[in-house]
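*Asks:* Provided below are the primary sequence and the corresponding predicted coordinates.
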Amino acid sequence: MAVEGLSINLATVREQYNMREAVEACLKQGITAIAPWRDQVHAIGLDEAARIVADNRLRVTGLCRGGMFPADADGRAAAIDDNKRAIDEAAALNADCLVLVVGGLPPGSRDIHRAREMVAEGIEAILPHARAAGIPLAIEPLHPMYAADRACVNTLEQALDICDLLGDGIGVAIDVYHVWWDPELEDQIARAGTSNRILAHHICDWLVPTRDLLLDRGMMGDGVIDLKRIRKAIEKAGYFGAQEVEIFSAQNWWKRPGHEVLSTCIERFRTVC
């Protein structure tokens, strides 16, 4: 029996399975929507990954990831080329969007304002390619703890400002782990809904204490995020797409059997999300 409304970001079981194995495990439990990472696609080859998606009639709720724009001139050119390849890969997988983790400060820089300008410039440079390929670009704002090294876009408001600047073909991925704390979150979700900017909804939980800010995400219901409230706000804004479980958990969930992780995702999705 299919589990409607649930997608599994394959980072959640990256230590247990390759992409092919993860799809098989998901299908056994009725999960028909996934979001792979590019390294997982590359490991089995893009043609094989696309065949697996097509043969199993999977929905790909997003491809992770593009981005990483702030850099020197050579680095920016390389990032733009790599993002165009990522767009082509997303198109081959018939993905709903390409998720962008935009990048932090260039090496040696303290100018976060310029870094954010570089993000907008980088997205502007790849946007025509994305529009031609029919792949929406989803900016994922990351928690401020990542501002220096992973993403200098840290709030939904900042992400939507870039969307408004650049126009069609771009939106946001709302990951509860990164934005749950924001006092402006519900207002900005409503803003995103008025222009159909919501492209993805990622779920997990924020543990207290968190032992590792990158690799200690919690299973839904094990932390402090009001998942139902955020989901209600997102649906009120007009987005009824799948909720995508994305859990990085080096000391817990990555060490458990994959089938147990997936069955727990289903149970928690049904009860606490």
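*Replies:* Done, it's in.

*Asks:* contacts and neighbour counts: CA atoms only from here.
*Replies:* Fine.

*Asks:* show me the contacts for the residue nearest the centre of the chain.
*Replies:* Geometric centre of the chain, nearest residue: V99, 5.1 Å, by Cα atoms, centre = their mean. By Cα atoms under 8 Å, 6 or more residues apart in numbering, the residues touching V99 are 62-67, 137-140, 173.

*Asks:* run the last query once more with 10 Å
*Replies:* V99 sits next to 35, 37, 61-67, 86-87, 90, 136-140, 171-173, 199-200 when contact means Cα atoms under 10 Å, 6 or more residues apart in numbering.

*Asks:* can you flag which of those belong to helices?
*Replies:* 86-87, 90 (DSSP state H).

*Asks:* and the comparison structure, right after this:
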Amino acid sequence: MNRDVEMSRLSLNQITTENWSLKEAVDGCVRNDISAISIWRHKIAEIGLKESKHLIKSSGLNVSSVCRGGMFPASTASERQVRIDDNKRAIEETAELDGNVLVLVCGPSPDKDIQESRKWVKEGIESIIPFAEQHGVKLGIEPLHPMYAADRSVITTLGEANVLQASLGSKQVGVIVDVFHVWWDPFLYEEIKRAKGNILGFHVSDWKVPLPDIFKGRSMMGEGVIDIPRIRKAVEENGYHDFVEVEIINQEIWDRPGGETLQWMKNSFAKYV
């Protein structure tokens, strides 16, 4: 395996260095020969879209994705429309930054009717597909681990995401495979095969035992129980050969110097991904 070629696929998902501004993250990638970045919208908002675009253009970095759209369910039609409008802004931001993929964290139920909320997710995505197509942006449905069903996403398995993608009937929509969210699934490899041609992103981190926190619980690759190389082999066999994002939400890692985190990330990527 040519590790130089493999390392060229490494992308920093910006949440891994949450303590850094977008400028600091861009500069860190350039200094550490990381060729791509996934940008979070709250970091765009801090400095504005125009300055964000300038930073990316001048750096030469690729934008592997923008995080995040979604959060479709809401109690009233007017609230759901507000969320659809925000997703359209996210699509515009992604296009302006020359990103190809907007990651959708689909959202929790506002009440106990989780099935109704899943219907609202489908309706929300359906309503933005033409807008995404006009802007050349793909929509990546990211299933989250079931422990996030109550507060982040009612789409909790890759199987659900595949069914949703198929029901929408649009190649503008695909799925994101994040190892932290899907590694436990007994049907994972069948569902990765089912997603062939529709995988829009691959995210890596690890599941350390015991889990340090529910939200800020991800660990650096190699520290936990996930068989990352096997999952990576499966997504590649089923058509995904684009950037591999390191996405780690962990307070202890956030508290480290960002440059140190990037070096650790590169070393772990080379060894465990």
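*Replies:* Thanks, I have it. Computed from a prediction, not measured in an experiment: that's the story for all the values here.

*Asks:* and the TM-score between them?
*Replies:* The TM-score (TM-score structural alignment, normalised by the length of structure 1) is 0.96; 267 aligned residues with a Cα RMSD of 1.1 Å.

*Asks:* circling back: mind checking what the residue nearest to the centre of structure 1 lines up with in structure 2?
*Replies:* Under the alignment (TM-score structural alignment), V99 of structure 1 maps onto V103 of structure 2.

*Asks:* before we move on, what SS does that match have?
*Replies:* At V103 of structure 2 the chain is in strand, as set by DSSP: H, G, I helix; E, B strand; the rest coil.

*Asks:* any idea how far A77 of structure 1 is from the residue nearest to the centre of structure 1?
*Replies:* To A77 of structure 1, V99 of structure 1 is 19 Å away according to Cα to Cα, to the nearest Å.

*Asks:* do the same with L156 of structure 1
*Replies:* 26 Å.

*Asks:* now E124 of structure 1
*Replies:* With Cα to Cα as the criterion, E124 of structure 1 and A77 of structure 1 are 13 Å apart.

*Asks:* more crowded one of those two?
*Replies:* E124 (18 against 15; other Cα atoms under 10 Å).

*Asks:* now the more buried one: closest residue in space that isn't a chain neighbour?
*Replies:* For E124 of structure 1, ignoring the flanking residues on the chain, the nearest one in space by Cα to Cα, 6 or more residues apart in numbering is L166 at 6.6 Å.

*Asks:* which residues sit in contact with the one you found?
*Replies:* 120-121, 123-124, 127, 160.

*Asks:* quick one, what contacts the counterpart of D39 of structure 1 in structure 2?
*Replies:* Matched by TM-score structural alignment, D39 of structure 1 corresponds to H42 in structure 2. H42 of structure 2 is in contact with 21-22, 48, 67-68, counting by Cα under 10 Å, 6+ apart.

*Asks:* one more: A86 of structure 1?
*Replies:* 38, 63-67, 80, 92, 98-99, 130.

*Asks:* show me the helices in the stretch 51-200 of structure 1, by range?
*Replies:* Along the stretch 51-200 of structure 1, counting by DSSP state H, counting those that start in this stretch, helices occupy 73-92, 112-133, 156-166, 176-179, 185-194.

*Asks:* what are the buried residues along the first one?
*Replies:* Buried positions in helix 73-92 of structure 1, judged by neighbour count with 16 or more other Cα atoms under 10 Å: 76, 79-80, 82-84, 86-92.

*Asks:* one more: the second one?
*Replies:* Judged by neighbour count (16+ other Cα under 10 Å), helix 112-133 of structure 1 contains these buried residues: 112, 115-116, 118-127, 129-130.

*Asks:* report the contact partners of the aligned residue in structure 2 for T155 of structure 1.
*Replies:* Using TM-score structural alignment, the partner of T155 of structure 1 in structure 2 is T157. Contact partners of T157 of structure 2, counting by Cα under 10 Å, 6+ apart, are 142-146, 177, 181-182, 184-185, 187-188, 191.

*Asks:* next one: T157 of structure 2 from W207 of structure 2, what distance?
*Replies:* 17 Å.
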